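In: Any chance you could fold what I've pasted below:
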Amino acid sequence: MPLIETASTISPYWLPNGHFQSIYPALFRKVNGVKYNRERIVTPDEDFLDLDWSYGNDAGSGRLVILSHGLEGNSTRQYMLGMVKVLNQHGFDCLAWNFRGCGGEMNKTARFYHSGATEDLDLVVKHAFEKNKYSSIHLLGFSLGGNLTLKYLGESGARINACIKSALVFSVPMDLKACSLAIIQPENRVYMHRFLRSLRPKVNEKAVHFPERINIADQKHVRTLYDFDHIFTAPLHGFNSADHYYEQCSSQFFIKDIAIPTMVINAKNDPIVPYQSLPLTELKAHSNVHLLATNDGGHCGFRPAEVADGCYWSEKRAVEFLVRET
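Out: Here you go, the predicted model:
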């Protein structure tokens, strides 16, 4: 499909760049009215995943959207709640699942979640279908969850469950190494330190229960997210190094096999995902994957200049796409 680059401006004048457009919604947006029903499912390795269900206004519509959050996010982040609320209003049931260790309680195994852990997403998809026999399932992901979604679609290829009709992802780090190096840059370190402040206590807690797998003294070597992935993420999940992890899990290496209608929405001023890191040549030539590149919006931001009914630009685009692909 052809690459579409929007010429219009999304953000208000008082959010003048990608940093403001990323940070303001994360800190100040409040979304009310979403009611979750939590369900816990057991994984094959005797761990658990917490699933948060929210049902649409059109009871029995048979339409479900499965939402995957970003790094150190969860089902209650503003970008998740905002999307769930709008989708519910348009008749979609939503399943916002929490990655291992992200649902408010530490998971049981030594492993965490990571950018390529598609076995967990596959389990969620199968469970949702078997539980309610949805006729139409759509996948939606933000940032890390977007990379996970694209990798899952590529791995599934033409064999994907026929009930999965489409996918939509925002602010996707399709080249994990490029994004890991970008976040090291001085202007982006505020994001990196925020992620590390959340990840470090989890490692400390894990080290108490799995001292043979995690050496808490290694924390002193972690200065960047790249260090964290090299010292903790990679070995805990069976990779040789951070580079090996990035090579095996970057969705840019899987998109060629995606067989269902898929839209990727990334802002050119995303401070965490450099626009030039996207596989533009492959995306332009793809028959199923459509890249919408906006001039502004930041990382998982997309706050419009005028917020009608509390709805963000990204949420309007999602409704348009998902209704069309149902």
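
In: From here on, just use CA atoms for contacts and neighbour counts.
Out: Fine.

In: Give the burial count for Met97, as a bare number.
Out: Actually, residue 97 is Trp rather than Met. A total of 25 residues lie near Trp97 under the criterion other Cα atoms under 10 Å.

In: excluding its backbone neighbours, what's nearest it?
Out: Leu51 (4.4 Å; Cα to Cα, 6 or more residues apart in numbering).

In: Show me what the helix or strand hosting that neighbour is in contact with.
Out: Assignment of secondary structure by DSSP states H and E places Leu51 within strand 48-54. The contact list for strand 48-54, computed with Cα atoms under 8 Å, 6 or more residues apart in numbering, reads 34-43, 75, 84, 88, 93-100, 103, 107-108.

In: hmm, who's touching the lengthiest helix in the chain?
Out: Scanning the chain for the helix with the most residues, using DSSP state H, yields helix 189-209. Residues from elsewhere that reach helix 189-209 (Cα under 8 Å, 6+ apart): 71-72, 106, 110, 183-184, 213-216, 219, 224-225.

In: Another for comparison:
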Amino acid sequence: MPVSIPDYTAPALLRNRHLLTIFPSLFRKIQPAQYTRTRIPTADNDFIDLDFSKTGSRKLVIILHGLEGNSKRQYVTGMVHIFNEGGYDTVSMNFRGCSGESNNALRFYHSGETGDLQTVVDYVQKDYESLHIVGFSLGGNVTLKYIGEQGASIPASIRSAVAISVPVDLKDSSFELEKRHNFIYMKRFIRSLGEKLQVKARQYPEKISLNGFSSIRNFRQFDDRYTAPIHGFRDAEEYWAKNSSKQFLPRIAIPTLLINALDDPFLGKGSYPYAEAEANPNFHLETPATGGHVGFVTFSGKHYWSERRAFQFIHDHS
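Out: Alright, predicted model coming up:
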């Protein structure tokens, strides 16, 4: 049964879920990754910026960041370091508009956009004998949805995947983020997304209006007004329903691990898919009691527990 009890326990001083979530971004000291950037074109005349960190390996790990993240976030660079040290090349994918430069198209990125990941797979697979994917939060939802969509037809070069702190049920996790205890996160996300929209509004003034943006307080309002219509969905409900990765988990056909802490402040009850893991031998689920959202802080050694666990799982399936 691919549901197992993980061995992670948060440090005594960081047992609070919000401390675990915030601590890494504020206090973790980590060397920047030594990236080489490559810009690749998309079928719709746009571009994706990829940051490679190479060791000369024939094995590559594709790393996908979370909402409003990028390849420089500490959780991404931590994963880059452990895989480079273990003999893997990595490529950190910046979602459209997240690489420091606004993308060309009206559309940008969202929780279920798997076409760009396929573009990256097509670009890199000719140079590597095996590919693996690690996705965080929103990037984890993209990872799981992509693997489930592919099912048994997934490219033979893709051997395994790990997804960390993933809202596999977008609707109930969006509602969870609306709660009072998550106010600071929601405010930060909306502000950051608003900054990107300001750029888009200058690019497409006839398509995007920021009138009344200051009244937006949550993802339902944001997704109803912007994410859904820009990306071809009727409203937030349809966007969440079609892009939640939970419905794709039964079709996963390669070894895949999901790690969701039980104290993750971002996740609703629907993001703990025990039944799906019990029914699919390829889909493994680990739910530590602590960890926060993309936290899993460890004071012993230079790598966090989530990084060691991801490396172990992928190495076992290389």
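
In: tell me the strands in the stretch 151-300 of the first structure, going along the chain?
Out: Counting by DSSP state E, counting those that start in this stretch, the stretch 151-300 of the first structure forms strands over residues 164-170, 262-267, 289-294, given from the N-terminal end onward.

In: Go through those strands and name the closest to Gly238 of the first structure.
Out: Each of the strands of the stretch 151-300 of the first structure has some distance to Gly238 of the first structure by Cα to Cα; the shortest is strand 164-170, at 26.5 Å.

In: Give the aligned range of that closest one in the second structure.
Out: The alignment of strand 164-170 of the first structure onto the second structure (TM-score structural alignment) spans residues 158-164.

In: and Pro155 of the second structure, how many neighbours does it have?
Out: Using other Cα under 10 Å as the criterion, Pro155 of the second structure is surrounded by 14 other residues.

In: Aligned to the residue nearest to Trp97 of the first structure, what sits in the second structure?
Out: Residue-level alignment of Leu51 of the first structure against the second structure, with TM-score structural alignment as criterion, gives Leu50.

In: Its match: how many residues sit nearby?
Out: Taking other Cα under 10 Å as the criterion, the count of residues near Leu50 of the second structure is 23.

In: any idea how far Ile260 of the first structure is from Pro2 of the first structure?
Out: Look at Pro2 of the first structure and Ile260 of the first structure: by Cα to Cα, to the nearest Å, they are 16 Å apart.

In: Let me know the secondary structure of Asn103 of the second structure.
Out: Applying DSSP: H, G, I helix; E, B strand; the rest coil to Asn103 of the second structure yields a three-state assignment of coil.

In: quick one: it and Asp46 touch, right?
Out: Yes. Taking contacts as Cα atoms under 8 Å, Asn103 of the second structure lies within contact range of Asp46: 6.6 Å.

In: re the thing from before, what's the average distance of the longest helix of the first structure to the second structure?
Out: Helix 189-209 of the first structure differs from its equivalent in the second structure by a mean of 1.0 Å after superposition (mean Cα distance after the TM-score superposition for the first structure).

In: what's that helix aligned against in the second structure?
Out: Aligned using TM-score structural alignment, helix 189-209 of the first structure spans residues 183-203 in the second structure.

In: which residues touch Phe136 of the second structure?
Out: Taking Cα under 8 Å, 6+ apart as the definition of contact, the neighbours of Phe136 of the second structure are 64-66, 163-166, 294.
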